[in-house]
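Peer 1: Predicted structure and sequence below. I'll ask about it afterward.
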Amino acid sequence: MKTKNFLTSAFFALTVMISSEALAQNDSSASELAKQKTVTVGGAPMYPSKNIVENAVNSKDHTTLVAAVKAADLVETLQSKGPFTVFAPTNEAFANLPKGTVETLLKPENKKLLQTILTYHVVAGKMSAADIATAIKKGNGKATLKTVSGGTLTAWTKGSEVYLTDENGNSAKVTIADVNQSNGVIHVIDAVVTPKS
């Protein structure tokens, strides 16, 4: 009977010790996150220690983009080491596309086209707002950015605002810059840019 009581006590002590350690680790993780300099996007803090996908899923303004990234099988790519510069259109930007466009793009048979459009919003390497501004200055007011899809975006400024013009002549404004990620940076834009078809 004593042995059974001893084993029960020992097991209880071990459980308490493991639980305390797990709580301490969670507290430590939470306090580490709290120390980070964040930017709020879509009502949620974006943590520089998290990757592009881990942060994007928390933004209420980017649910359409996240759904599109999942449908295009690009989650793994955007969770990889990178680094990437992502120009992230908001839900409103997707809603401004012609009626039915998003629904059509999300169909399995259009996966290749969706991948092309999404990777057109991505530039290899990490380009901060300052890097983009420098490139624009060097290019006498315009900078050509090569996208992962193989297309190009033209960055330019109007006053203090930075804009991107796609291959079809449509423009998007950067509304939130320098949202740092563990594998790159996100710049939120107010329109969907598209490559020449």
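Peer 2: On my side now, so go ahead.
Peer 1: hey, let's count contacts and neighbours off CA atoms from now on
Peer 2: Noted.
Peer 1: can you list contacts of stretch 32-40?
Peer 2: Here stretch 32-40 makes contact (C-alpha atoms under 8 Å, 6 or more residues apart in numbering) with Pro45, Met46, Tyr47, Pro48, Ser49, Val179.
Peer 1: Please identify the buried residues of whatever helix or strand Ile18 lives in?
Peer 2: In this structure, Ile18 is located in helix 2-35 according to DSSP states H and E. Of all the residues in helix 2-35, those buried under the rule 16 or more other C-alpha atoms under 10 Å are Leu33.
Peer 1: Which of the contacts of stretch 32-40 lies at the shortest distance from Gly125?
Peer 2: Val179 (14.3 Å; C-alpha to C-alpha).
Peer 1: Pull the number of nearby residues for the nearest residue to the closest one once chain neighbours are set aside.
Peer 2: Using C-alpha to C-alpha, 6 or more residues apart in numbering and skipping the chain neighbours, the partner closest in space to Val179 is Ile186 (4.9 Å). Around Ile186 sit 26 other residues, with neighbours defined as other C-alpha atoms under 10 Å.
Peer 1: need the contact list for the residue sitting nearest the centre point of the chain.
Peer 2: With distances taken as C-alpha atoms, centre = their mean, the residue of the chain nearest its centroid is Ile52 (3.5 Å). Ile52 is in contact with Leu78, Gln79, Gln181, Ser182, Asn183, Gly184, Val185, Ile186, counting by C-alpha under 8 Å, 6+ apart.
Peer 1: Which residues are in contact with the fourth one?
Peer 2: Translated: Ser182. The neighbours of Ser182, taking C-alpha under 8 Å, 6+ apart as the test, are Pro48, Ser49, Lys50, Asn51, Ile52.
Peer 1: another one to put next to it:
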Amino acid sequence: MKKFAIPALASALALAACGSPAEVDDTTADTEAVSAEATDTGTIVDVASGNEDFSTLVTAVTTAGLGNTLAGDGPFTVFAPTNAAFAKVPEETLNGLMTPEMKDDLVGLLTYHVVPGETNAAALVQAINDNDGSYELGTVNGGKLTATLDGENVILTDAAGGTATVTATDVEASNGVIHVIDTVVMPG
């Protein structure tokens, strides 16, 4: 699995927590620089908006009215389909989901890609291994995704029996983590 290195909020917190008050005064500039770097990471929505490979996802999130929710405190784990993943969805279906009449279905689809809490790649692989090779994730929309391993790749199986491969992991955001997937998962 690929891993993107983006400055982590945890690094800023660890640095700030290391020193006594006198040391913090001496390192204020360094701590502020790390904190500013972590803040630059932005929310899940900010990170996705800053990457052109997620433009369809960002459009869908905006259309569904989920921007504020996914920019909230979280934490969230988002399995984010790329534009190429959305291109696998029949154009007629995708266009239909983007209409006001289908907003509830779009919200259901998008929230099926979101898991409450922050689960990094190492924790997910460990959970799969600890549970005899299969781990069930509860999504925000109430559905389930099943995570398994195929070699070193995490595979998600959706309610419809479709699969998506996690192609990049641990893209950090201030309110959670993003794992990139190559196929849109379907809630049923």
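Peer 2: Yep, that arrived. Predicted, not measured: the structure shown is a model, and the values here were computed from it.
Peer 1: TM-score for the pair, please.
Peer 2: The TM-score (TM-score structural alignment, normalised by the length of structure 2) is 0.79; 158 aligned residues with a C-alpha RMSD of 1.9 Å.
Peer 1: a markdown table for the contacts of Ser182 of structure 1, including secondary structure and distance to Ser28 of structure 1?
Peer 2: What follows is those, written out as a markdown table (DSSP: H, G, I helix; E, B strand; the rest coil; distance: C-alpha to C-alpha, whole Å):
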| residue | secondary structure | distance to Ser28 of structure 1 |
| --- | --- | --- |
| Pro48 | coil | 16 |
| Ser49 | coil | 14 |
| Lys50 | coil | 16 |
| Asn51 | coil | 19 |
| Ile52 | helix | 22 |
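Peer 1: so which of the residues you listed hold up in structure 2?
Peer 2: Mapped onto structure 2 and checked by both residues aligned by TM-score structural alignment, their matches' C-alpha atoms under 8 Å, the contacts of Ser182 of structure 1 keep the contacts Ser49, Lys50, Asn51, Ile52.
Peer 1: which one in structure 2 is aligned with the last one?
Peer 2: What that stands for is Ile52 of structure 1. Matched to structure 2 by TM-score structural alignment, Ile52 of structure 1 sits across from Ile44.
Peer 1: Go ahead and confirm Thr39 of structure 2 touches Leu9.
Peer 2: Yes - Thr39 of structure 2 lies in contact with Leu9 (C-alpha atoms under 8 Å); the separation is 7.4 Å.
Peer 1: In structure 2, which strand is the longest?
Peer 2: If you go by DSSP state E, structure 2 has its longest strand at strand 163-173.
Peer 1: Please tell me which residues of structure 1 that strand aligns onto.
Peer 2: Counting by TM-score structural alignment, strand 163-173 of structure 2 corresponds to 171-181 in structure 1.
Peer 1: And stretch 110-128 of structure 2, by the same measure?
Peer 2: Stretch 110-128 of structure 2 maps onto residues 118-136 of structure 1, going by TM-score structural alignment.
Peer 1: Just the residues contacting the matching stretch, thanks.
Peer 2: Taking C-alpha under 8 Å, 6+ apart as the rule, stretch 118-136 of structure 1 contacts 68-69, 82-88, 142-143, 145-152, 155-157, 177-178, 184-185, 193-195.
Peer 1: same thing but 7 Å
Peer 2: With C-alpha atoms under 7 Å, 6 or more residues apart in numbering as the test, stretch 118-136 of structure 1 has contacts from 82-88, 142-143, 146-149, 151, 155-156, 177-178, 184-185, 194-195.
Peer 1: Ok, stretch 137-149 of structure 2 next?
Peer 2: 108, 111-116, 128, 133-136, 154-159, 187.
Peer 1: Show only the entries of the residues you listed found in helices.
Peer 2: If you go by DSSP state H, those have Gly108, Thr111, Ile128 in helices.
Peer 1: Save those residues as TSV, and put in neighbour count and distance to Val24 of structure 2 too.
Peer 2: TSV is the format used below for those (neighbours: other C-alpha atoms under 10 Å; distance: C-alpha to C-alpha, whole Å):
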residue	neighbour count	distance to Val24 of structure 2
Gly108	17	46
Thr111	21	41
Ile128	19	41
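Peer 1: ok, back up a step: which SS class is the residue nearest to Val179 of structure 1?
Peer 2: strand (DSSP: H, G, I helix; E, B strand; the rest coil).
Peer 1: whereabouts in structure 1 does stretch 73-82 of structure 2 align?
Peer 2: So stretch 73-82 of structure 2 sits over residues 81-90 in structure 1, by TM-score structural alignment.
Peer 1: mind listing what's buried in the matching stretch?
Peer 2: For stretch 81-90 of structure 1, a neighbour-count test (16+ other C-alpha under 10 Å) marks Gly82, Pro83, Phe84, Thr85, Val86, Phe87, Ala88, Pro89, Thr90 as buried.
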